[in-house]
Every structure is written in structure tokens, then in C-alpha cells.
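Asker: the sequence isn't on hand, but the structure is:
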């Protein structure tokens, strides 16, 4: 499974790279803040929403600490989606966040 450090992902965002980030946390966790531009798809919804993902794109998967996103990354890779897990999850994210709906 491919992994990326939060600082590396933050650097890519700062450099203006067009990234596809998926946050697999639950609604109450996401309400505290997400990585700017991330798309929210709860872990349990990944199988039914996999059609929303483009097999030609690369996705960075994020959760609270890295465990759920690791499972999501493995599932996506097994289904032909290019995915990378963000190590440490949002607990390790030290950069900008956006609060949905604000």
C-alpha cells in the first residue's frame, strides 16, 4: 500500500497541485474540519460510491489516525483505483483545514 506523510501532502497542496483527497471519517469528525478541497465519503459508503471515482485519477485517502483510510486504500487498490493512504490521519495534519458549511 502506498503511503504519504501529512507534510508531503500539504506541500503538494501549497504547490497548487490538483489533488483528489477523500476523507473517510464519520460526519461528526468531518464537522471539526477537513483538508481544503477534500471530498467526504464515509468508509462504509466506499463500496457503493466507488463509481464516483475515476480509474485514471490518483486519490489520497484520509481518516482520523490512518487506520480506516488504510482499509479504504487497500479496498480501492483491489478494485483498480490508484490510492495512497495519508499516514497518521488528521491527528498528524498540521496545516490548513476548512469546516464544511462555513
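Answerer: That came in fine, so what should we check first? None of these values were measured; they are calculated from a predicted model. Numbers count the residues shown, from 1 in each chain.

Asker: all contacts plus neighbour counts: C-alpha atoms, from now on.
Answerer: Will do.

Asker: how about the closest residue to residue 58 other than its chain neighbours, what does it touch?
Answerer: Closest residue to residue 58 in three dimensions, ignoring its sequence neighbours and counting by C-alpha to C-alpha, 6 or more residues apart in numbering: residue 82, at 5.0 Å. With contact taken as C-alpha atoms under 8 Å, 6 or more residues apart in numbering, residue 82 is in contact with 55-59, 76.

Asker: ok, and here's another one to check against it:
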């Protein structure tokens, strides 16, 4: 499983890179603050909403601490998606939160 640190994600965003970020936290957690542009697909719904994703894109998976996003990353990888887990999750995020 490929991983990226929260700082690496923040740096890419600050450089103006367009990132496709999927936040797998629950709706209530997501509402307390998210990375700009992140889309919320709670972990329990990933299997049912993966048809919304494009296999030609690269997705960065995010959760609170990196565990749930790691599971989502492994699951989506098994279906041929190009996904990267943000290690440490939102607990490691020091960037701007919406």
C-alpha cells in the first residue's frame, strides 16, 4: 500500500496541485473539518459508491488517524484503483481545515 504523509499532501496542495481526496470518516466527523476539496465517502459506503470513482485517477484516502483510510486503500486497490493512504490522517494534518 502506497502512503503519503500529511505534510506531503499539504505541500502538493500549496503548490497548486489538483488532488482527488476522499475522506472516509463518518459524516459527523467530516462536518467538524475537512481538507479543502475532499469528498466524503464514509468507509462503510466505499464498496457501494466505488462506481463513482474513476480508475484512471489517483485518489488520496484520508480518515482520522490513517486506519480506516488504510482499509479503504487496500479495498480499492484490490479493485484496480490507484489510491494512496495519507498516513496519520487528520490527526497529523497541520494545514487549513474547512
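Answerer: It's in. Computed from a predicted structure; not experimentally measured.

Asker: related to what we said a few turns ago, measure the residue nearest to residue 58 of structure 1 to residue 53 of structure 1 for me?
Answerer: Going from residue 82 of structure 1 to residue 53 of structure 1 by C-alpha to C-alpha, to the nearest Å gives 10 Å.

Asker: list just the nearest of the contacts of residue 82 of structure 1 to residue 29 of structure 1.
Answerer: Of all those, residue 29 of structure 1 sits closest to residue 59, with 20.1 Å by C-alpha to C-alpha.

Asker: tell me how many other residues crowd that closest one.
Answerer: As a burial measure, residue 59 of structure 1 scores 20 neighbours (other C-alpha atoms under 10 Å).

Asker: my guess is it meets residue 86, correct?
Answerer: No. Applying C-alpha atoms under 8 Å as the test, residue 59 of structure 1 and residue 86 come out as separate, 10.3 Å apart.
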